[in-house]
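*Asks:* Dropping the sequence and predicted coords here.
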Amino acid sequence: MAVCAAVLGYTTLATPVLLATPALFLATPVFAQVTAFKQAVAEAASDDKDIASFYQSNGYTPIWTGASDEDRARRGELLRAIEGAGAHGLPAAQYDADGLLAMLAAARTPRDRGLAEVEMTRVFLNYARDIQTGVLVPSRIDRLIVRDVDYRDRSSYLTGLSGEKPAKYFRSLPPRSLEYNALLKEKMLMEALLQRGGWGPVVPSGKLEPGNQGNAVILLRNRLIAMEYMERSSTVTYDAEITEAVRTFQEAHGLNPDGVVGAATLDQINISVEKRLQSVMVALERERWFNTDRGKRHILVNIPDFTAKVIDDGKITFQTRSVVGAASDDRPTPEFSDVMEFMVVNPSWYVPRSIVTKEYLPALQRNRNAVSHILVTDRNGRTVNRGAVNFNSYSARTFPFSMRQPPSNTNALGLVKFMFPNKYNIYLHDTPSKSLFAKDVRAFSHGCVRLADPFDFAYVLLAKQTDDPEGTFKRALNSGQESRINLVDPVPVHLIYRTAVTNARGHTEYRADVYGRDARIWDALAKAGVVLNGVQG
């Protein structure tokens, strides 16, 4: 929809009379028109304290419907912005550009203009907050999306707009990150692909590997060609070219690149363009929630990617595989940000109360010598003699003891844990269960994040504060005693959840929605009015 030039033009809104015969108000004193406008603004803004306060402070001066070039520029930029809201994955219908234009075109009295003035302000504030910090409230979608969104004071949008060139101000509202811009480009690509019909027929279930022949191999070949993982080919055999294309596909989707189409690879190959586009739309919303300074150096844990990365000046300087919380019960890893302050070498594992009461107490009630590698302790941390305790006399609510595993090579936390103290009791740590890092899907923990290369991770962190990071760490390790090493410069830690993410080459990669969170976010976005462009009706 093109912005209506008649409404935006100086000839219609340059006077207090909008789209009306000028003679109609020649007999009406100017002060009466001004008073009618102010009264209309005050009345229309009365149910919104931020809008009411703004107009009270500026003497009820219009910022949209006045006669000045600045007013004309502001209303023009607002209408252009809400017309293009769908390109950002926003619910464009909520801003109702057509309705706003119609309201402006029908304004024939100072009162009409005052009502239009406030309505434009309402629309602006809704749009500004949506595009800057998201349409949805994260915790309302999933209780473990506990990210603190950096919501701006609504009045700051109005003062900011009034003191800035309108075009520049509107350009400043969306996230400025490279990731957001890359996702916008991917959205356009996916929409165009969706309009063309997608990637063609899916590949039937069943394992496919080098040497296979038949219709399933042909469908696999065609889908890989459509996805641009291999050049056009007429092969009917799972040959070296298809094998290499499958490996490339697997690498781009966080899977083990073995060149064999197993269940996990097949699931990802058969996901439709429409579902991928939904992932991009959700990622845009998540990027708006995360529209804040992440730190010159920071740690980024992408839960469905099963990785932990150290980012310095926007570049990945270290990366390791991770294991995250299992998808069942209360074990998924939450999403939030905090600051890593120290590491503990040779840590004790203080067993969380939920594990003590749900898992270990029932085992102790069956056999007092169960989980014998873990100590039962009193409130002062002293070891309790199991033989003196009748475990069956306690319930999960009344059990008065704690449990602790002393430092060792078999400690559940391994030999080091990295602490960013938080109310969710989540941290990064080593693990003796190294075999899990070879799996495609690595969701097995009770919520904390296990690292495949914890020592190297420690060296990277310590390199900023010592010339001998490995020596510093190993001296603490070789002591065999639990010890703490503070980080001189604490490092922000961000636990995020992205199933669509841009790699270092600028290409979008996709991951499985391991907790189903993105599906719930998409459902909420759709209910809010976000639509997929390119869907064929």
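*Replies:* That came through, no problem.

*Asks:* C-alpha only now, for contacts and for neighbours.
*Replies:* Noted.

*Asks:* How about the secondary structure of Ile355?
*Replies:* helix (DSSP: H, G, I helix; E, B strand; the rest coil).

*Asks:* what's the answer for the one 4 residues further on, then?
*Replies:* Put simply, Glu359 is helix when judged by three-state DSSP.

*Asks:* Identify the residues contacting the closest residue to Val416 other than its chain neighbours.
*Replies:* Nearest non-adjacent residue to Val416, counting by CA to CA, 6 or more residues apart in numbering: Val345, 4.5 Å away. Remark: with contacts taken as CA atoms under 8 Å, 6 or more residues apart in numbering, Val345 is in contact with 415-417, 473, 476-477, 481-485.

*Asks:* try this one next to it:
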Amino acid sequence: MFATEISTFYHKRNFALAWYDNGKVIEQAGNLTNRVLNLQNEGIKQIPPYKRILDSLFYNNDPQSSQPDVQLELMLTAQYFLFSKVAWGGMNDSVSTSVNWYVPRKKVSYGDYLDSLLKAPASQTRVKEPVYRQYELLRAYLRKYRELDMAESWPPIIYNARSRKLGDTSATVQIVKSRLYKFGDYSGDTTSHLFEPGLVNALKNFQNRYGLTSNGILDRATCLQLSVPLKKLIQQIIVNMERSRWLPVSITGDYISVNIPEFKMHVYHADSLLWSCDVVVGKSVHQTTVFYGEIKYVVFSPYWNVPPSIVSKEVIPGIKRNSDYLSKQNMEIIGHSDGLPVVRQKPGNINSLGLVKFLFPNSYNIYLHDTPSKYLFGESSRDFSHGCIRIKEPVKLAEFLLKDRPEWNAGTISQAMHSGKEKYITLKNKVPVFIAYFTAFIDRNNKINFRKDIYDRDNKLAATIISGNGNY
């Protein structure tokens, strides 16, 4: 196993030992051994091959001896390549594709990273690992939630109309306080039965972390989420640790990410989050695809070319009901294809794409765009579209994408959006876009967030992980 990688690694270093210094095992060897022998802490069910041999070789190694053990040396290198594959690289491409993940998988030379790891000075206790930053953050919460699960029973919290708001008093309130304290949302008196302002704030924190309406009330939805078994949350963390393994380690320059279950778009420069806004994504029958693209065009006052499926299911029946349907919808027929009229909606305030769209050419016909249906951004769950992504702050995005074009400012952008004439602007530099799917993630306040699995994708990936058959 990993014979080619091991041979290449030692050839590059002229077959010098890697895990010994002056005949003594280096600190990095102990760190690696600990993580390999405890793969469950990485959210991995697989048992490493030769686990007992590694355990015996490392912990029976004579620390006083100055004679390196070549068998331990080779075992450590082999186990490093195993660990890097399963913990940092993740399951093979067929697994990610089977769960509809079409973002290209990262490419990392783990042999080169091992060289960097071994060269790190002893005083440098942490070396940036070749894995997307969410992985390490989720790993810390995996440990915390497993400790909670071992220490606590977790009975469901039953909704009680008398225990839902400020000033109410009941035993349920005390149970909720205790649970929120364990989650890190509440820091007050956990023995009191009084619903006081501190609990209101704690509930808002919890509701924000779960994407619920942040009202500080112990409503049915909040009770339901507070009652989710810890084992279910642990499974959710493990599933999203696996997804984190698939993404690029880091990106330089500007890029955009959309997290579908979060209903959010995030704009970054390198690892710095610049701003975020709400989005509307595809409903379960018209799912937004998880993939990678590069924004190339900003289109002001766009036409909307109505998809054939919508023409057949909505436009034609509408025309049959009302001969003025097309004019009322500001649409026009511009041809025929495959027995259907080719319909487009003209630019304007009622255009389904709003006043601007952002194109990143792809085979899924998905893009970012404005919308006239602003009221949908007031919903906590925003899966309403036919697959494209509607953004709440399109003007801000246009200004961001065109920031290196001095002729495009707030005034000229507004004018182009309301001109009624379609205008394409080609970006000087294409901007990467990652359409991703994370139902558990760590926010910028280092708090874990959970979201509903709106496309029912967690269970399939969890089953593959739990099976323990690897697929690595």
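*Replies:* Looks like it came in fine. Owing to the predicted nature of the structure, the values given are computational and were not obtained by experimental measurement.

*Asks:* Now a PyMOL select for only the buried ones of the contacts of Val345 of the first structure.
*Replies:* Filtering the contacts of Val345 of the first structure down to the buried ones (16 or more other CA atoms under 10 Å) takes a single PyMOL command:
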select buried, resi 415+416+417+473+476+477+482+484
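
*Asks:* Now, the contacts of Val345 of the first structure that are in helices?
*Replies:* 473, 476-477 (DSSP state H).

*Asks:* what about the strands in the stretch 51-200 of the first structure?
*Replies:* For the stretch 51-200 of the first structure, applying DSSP state E, counting those that start in this stretch gives no strands.

*Asks:* residue boundaries of the helices in it?
*Replies:* Along the stretch 51-200 of the first structure, counting by DSSP state H, counting those that start in this stretch, helices occupy 69-83, 92-95, 97-106, 110-133, 138-141, 154-162, 166-172, 178-195.

*Asks:* between those, which one is nearest to Pro432 of the first structure?
*Replies:* Closest approach to Pro432 of the first structure among the helices of the stretch 51-200 of the first structure (CA to CA): helix 138-141, 33.5 Å.

*Asks:* contact partners of that closest one?
*Replies:* Contacts for helix 138-141 of the first structure (CA under 8 Å, 6+ apart): 145-147, 289, 520-521, 524.

*Asks:* wait, which of these is closest to Leu189 of the first structure?
*Replies:* Nearest member of those to Leu189 of the first structure, counting by CA to CA, is Ile521, at 21.5 Å.

*Asks:* Please tell me which residues of the second structure the helix or strand where that closest one lies aligns onto.
*Replies:* In this structure, Ile521 of the first structure is located in helix 517-528 according to DSSP states H and E. Residues 457-468 of the second structure are the counterpart of helix 517-528 of the first structure, counting by TM-score structural alignment.

*Asks:* how far is the matching stretch from where the chain is centred?
*Replies:* The chain centroid and the centroid of stretch 457-468 of the second structure are separated by 17 Å, computed with CA atoms, centre = their mean, to the nearest Å.

*Asks:* So what touches it?
*Replies:* Residues contacting stretch 457-468 of the second structure (CA under 8 Å, 6+ apart): 44-46, 95, 99, 235-236, 238-239.

*Asks:* on that earlier part again, the helices of the stretch 51-200 of the first structure: which one's closest to Pro352 of the first structure?
*Replies:* Checked against CA to CA, the stretch from these lying closest is helix 138-141, at 23.5 Å.

*Asks:* And the closest one against the second structure, how far off on average?
*Replies:* Helix 138-141 of the first structure differs from its equivalent in the second structure by a mean of 5.6 Å after superposition (mean CA distance after the TM-score superposition for the first structure).

*Asks:* which parts of that helix are buried?
*Replies:* Residues of helix 138-141 of the first structure classed as buried: 138, 141 (neighbour count, 16+ other CA under 10 Å).

*Asks:* try stretch 514-531 of the first structure
*Replies:* Buried, per 16+ other CA under 10 Å, within stretch 514-531 of the first structure: 514-515, 517-518, 521-522, 524-525, 528, 530-531.

*Asks:* follow-up on the earlier one: what does the residue nearest to Val416 of the first structure correspond to in the second structure?
*Replies:* By TM-score structural alignment, Val345 of the first structure lines up with Phe300.

*Asks:* All set now, cheers.
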